[in-house]
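> give the three-dimensional model of this entry:
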Amino acid sequence: MFILGFRIGEDNQVKIILFSEISLDGKLTVGNCSSKELLESMSEKEIELIQQHRNKYDAILVGSETIKIDNPNLTCRLEHGVSPIRVILSSGLNFSFNENVFIDENRTVLVTSSNDEEKLKKITELNKEVLLVSATDLKDMRKIVCLLEDKLGIKSLIVEGGGSTNWSFAKYNLFDEIHLLQFPVLVGGKNTTSLVDGEGFQKIDLCVNYQFMKVEQYGTNLYLTFTKK
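Below is the predicted model:
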């Protein structure tokens, strides 16, 4: 299904949270590899926490690199749980189309600026959906969030992206809450993916401020939550 055009507005009524698993120094991966190495230490309680969040929100959003590197399912596995709509940002649709989000029955929506007819046809053959936008609009998450609200009826969104995707939301101050599972390890590496990458804010008064809400201990790991001031 192809949907063209959307409201060009900055206002939205969508609740957006960033949910991520990080090291002590804020890294999402070990080296330039998948995040799965960090996630192997998670307990059943932590896995259930992630599933509860996915059951709670209308949609879950990631970038194309997360799909290609981690090949996640992005579903809710709780008994009687409801899986969120999976939203994937991709400029070039450079997938094998054998990734998990394409081969199961759960709903997947690709937001793309690609006009590659062969790839677009492949997506529809797999019973997945496409929201086609301009290359400029694909970089503006204010517009993308309005698009998801207007076209898909999404009122709550959980972002589980990599550093670049997370920055594309953070630079517009779009996260209402931040939820972090922190592992007690130091990873290091200047080229290792961090919670938020991109060009970053250049002055302290431009930075986005959050208020600490609570901390819970899950074995040796911490679950931290913050809300926007």
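
> please count neighbours and contacts with C-alpha atoms only from this point.
OK.

> which residues are in contact with stretch 83-91?
The contact list for stretch 83-91, computed with Cα atoms under 8 Å, 6 or more residues apart in numbering, reads 54-55, 57-64, 74-77, 101, 106-114, 135, 138.

> list the buried residues of it.
Ser83, Pro84, Ile85, Arg86, Val87, Ile88, Leu89, Ser90, Ser91 (16 or more other Cα atoms under 10 Å).

> just stretch 165-178 next, same as before
Applying 16+ other Cα under 10 Å to stretch 165-178 flags Thr165, Asn166, Trp167, Ser168, Phe169, Ala170, Lys171, Leu174, Phe175, Glu177, Ile178 as buried.

> second chain to compare with the first, below:
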Amino acid sequence: MQQNRNKTPEDYMRQVLDLAVQGAGKVSPNPMVGCVVVKNGKTVAAGYHEQYGGYHAERNALKDCQEDLEGAELYVNLEPCCHYGKTPPCTEIIIEKKIGKVYVGCTDSNPRVAGKGIQILREHGILVETGILEQECRDLNEVFFHYMEHGTPFVAMKYAMTLDGKIACETGDSRWVTGEEARTYVQCLRNRYRGIMAGIGTVLSDDPMLNCRMEGGRNPVRIICDSRLRIPLDSQIVKTSSEIETIVAWNPREAARWGSQTEETVKKLEQQGVNLLEVPLKEQQNQLNLCYLLQKLADRGIDSILLEGGGTLNASFLQEGLVQRVYGFIAPKLVAGAQAKSPVEGRGISRMKDAVELQQTEVMRYGKDLCITGRIGGKTCLPEL
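As a prediction, the model looks like this:
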């Protein structure tokens, strides 16, 4: 047992958040949740949601605790669940252990919970206080809340550029824009987000793997936007699709319009393990309907996407208002070149006051490189491509 002197509920909730984040990359589409139990000023139990399908944080903290927990205080960043799913409800064990008071960071947006867990605890005589570090708790699970409240994946756009705004030289060479420390952090992002998306242009020019190279990490589901079905059968993506879940979004009519041998290509891709997802084109355009695509990905349980596309795909997502967060890595390099690619292309805006602005920005340093990240709120209004 750990003696805690003069600790506030906020102090305990910070401990809870530190525990919760250990579930990153392991629990989606569930939220990351931690739990700390305190009695007589001492921490007597702690736990977190360790893997999808496993016990939730509260049950992990309480199930093996040998202390008498009657009247103890329990701290958790998300409202305890109250329904039977893959595991029993957390409210049940909290009541069984005779916890006296529960401090909750934020309520659950899942309609199966959504205030019902708190209500059940109160009906059993347990005091409940909510809103402890509420914003920090929501921020930790921004993916979960977006997925629950909007029914579509949370999209984080990531790119690396030089100080003069280029993602590659005019020759197309792009290895490497940033240093090893920044690229290591990107592997952490690939572990955290459930899917990773790129356009066919990126596949044709770079032949990437789009896997997670972090020790103990989880490979994201690879999603390639390829309306004409041009992905090479000898690309790294296709050759490893039997090992790493891979989805290629395409449009049969568009592929046929360009004379692709679709029947033969489809057969060979499916034999390699590629999941082909037919997506309609956006009205009066020859690009895939991204809103439709995201909905189909959500139906498959993909709650978040790390967008590592080129400038065209990035512009399309921004124009549609489909990006929630941006990770912009900036390397202290200058490559110049009027034709060198930039991270967001398309037509662009005509007035600076109409620029898409990031909110809640943070600046992080990785070796010589910087990363600016922030949220995009509401619909963006970039012009049509």
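
> follow-up on the earlier one: and which of the buried residues of stretch 165-178 of structure 1 is nearest Glu46 of structure 1?
Proximity of the buried residues of stretch 165-178 of structure 1 to Glu46 of structure 1 (Cα to Cα) peaks at Ile178, which lies at 16.2 Å.

> list the contacts of that closest one.
With contact taken as Cα under 8 Å, 6+ apart, Ile178 of structure 1 is in contact with Ile17, Leu18, Phe19, Thr225, Phe226, Thr227.

> for the aligned partner of the fourth one in structure 2, give me its contacts.
To tie it back to what came earlier, the one meant is Thr225 of structure 1. Matched to structure 2 by TM-score structural alignment, Thr225 of structure 1 sits across from Thr373. Thr373 of structure 2 makes contact with Arg325, Val326, Tyr327, Gly328, Leu358, Thr361, Glu362, Val363 under the criterion Cα under 8 Å, 6+ apart.

> if we can go back for a sec, how about CSV for the buried residues of stretch 165-178 of structure 1, with secondary structure and distance to Lys122 of structure 1 added?
Below are those laid out as CSV (DSSP: H, G, I helix; E, B strand; the rest coil; distance: Cα to Cα, whole Å):
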residue, secondary structure, distance to Lys122 of structure 1
Thr165, helix, 25
Asn166, helix, 28
Trp167, helix, 30
Ser168, helix, 28
Phe169, helix, 29
Ala170, helix, 32
Lys171, coil, 33
Leu174, coil, 32
Phe175, coil, 33
Glu177, strand, 36
Ile178, strand, 35
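
> where in structure 1 does stretch 192-211 of structure 2 fall?
Going by TM-score structural alignment, stretch 192-211 of structure 2 lines up with residues 56-75 of structure 1.

> contacts for the matching stretch?
In contact with stretch 56-75 of structure 1 (Cα under 8 Å, 6+ apart) are residues 33-36, 51, 54, 83-90, 93, 95, 99-101, 106, 154-162, 165.

> now that stretch: buried residues?
So, applying 16+ other Cα under 10 Å, buried residues of stretch 56-75 of structure 1: 56-68, 73-75.

> end to end on that stretch, go ahead and measure it.
Start-to-end span of stretch 56-75 of structure 1 (Cα to Cα, to the nearest Å) is 12 Å.

> from what I can see Ala57 of structure 2 touches Leu74, true?
No - counting by Cα atoms under 8 Å, Ala57 of structure 2 sits too far from Leu74 to count as a contact (11.1 Å).

> give me the common contacts of the two.
Cys35.

> sorry, back to before: pretty sure the match of Thr225 of structure 1 sits in a strand.
Yes - the assignment for Thr373 of structure 2 is a strand, going by DSSP: H, G, I helix; E, B strand; the rest coil.

> give me the nearest residue to it, chain neighbours excluded.
Leaving out its chain neighbours, the residue that sits closest to Thr373 of structure 2 by Cα to Cα, 6 or more residues apart in numbering is Tyr327, at 4.5 Å.

> and the one you found, what pairs with it in structure 1?
Per TM-score structural alignment, Tyr327 of structure 2 is aligned with His179.

> mean deviation of the strand or helix carrying that match from structure 2?
Here His179 of structure 1, judged by DSSP states H and E, is contained in strand 177-182. On superposition with structure 2, the mean distance recorded for strand 177-182 of structure 1 (mean Cα distance after the TM-score superposition for structure 1) is 1.0 Å.

> what helices or strands is the next helix or strand after that strand leaning on?
Note on strand 177-182 of structure 1: by DSSP H and E, the next helix or strand toward the C-terminus is strand 210-218. For strand 210-218 of structure 1, the packing partners by 3 or more Cα pairs under 8 Å, 6 or more residues apart in numbering; DSSP states H and E come out as strand 221-228.

> and the strand it packs on, how far out from the chain middle?
Centroid separation between strand 221-228 of structure 1 and its chain, computed with Cα atoms, centre = their mean, to the nearest Å, is 17 Å.

> swap in stretch 190-198 of structure 1?
On the basis of Cα atoms, centre = their mean, stretch 190-198 of structure 1 sits 15 Å off its chain's mean C-alpha point.
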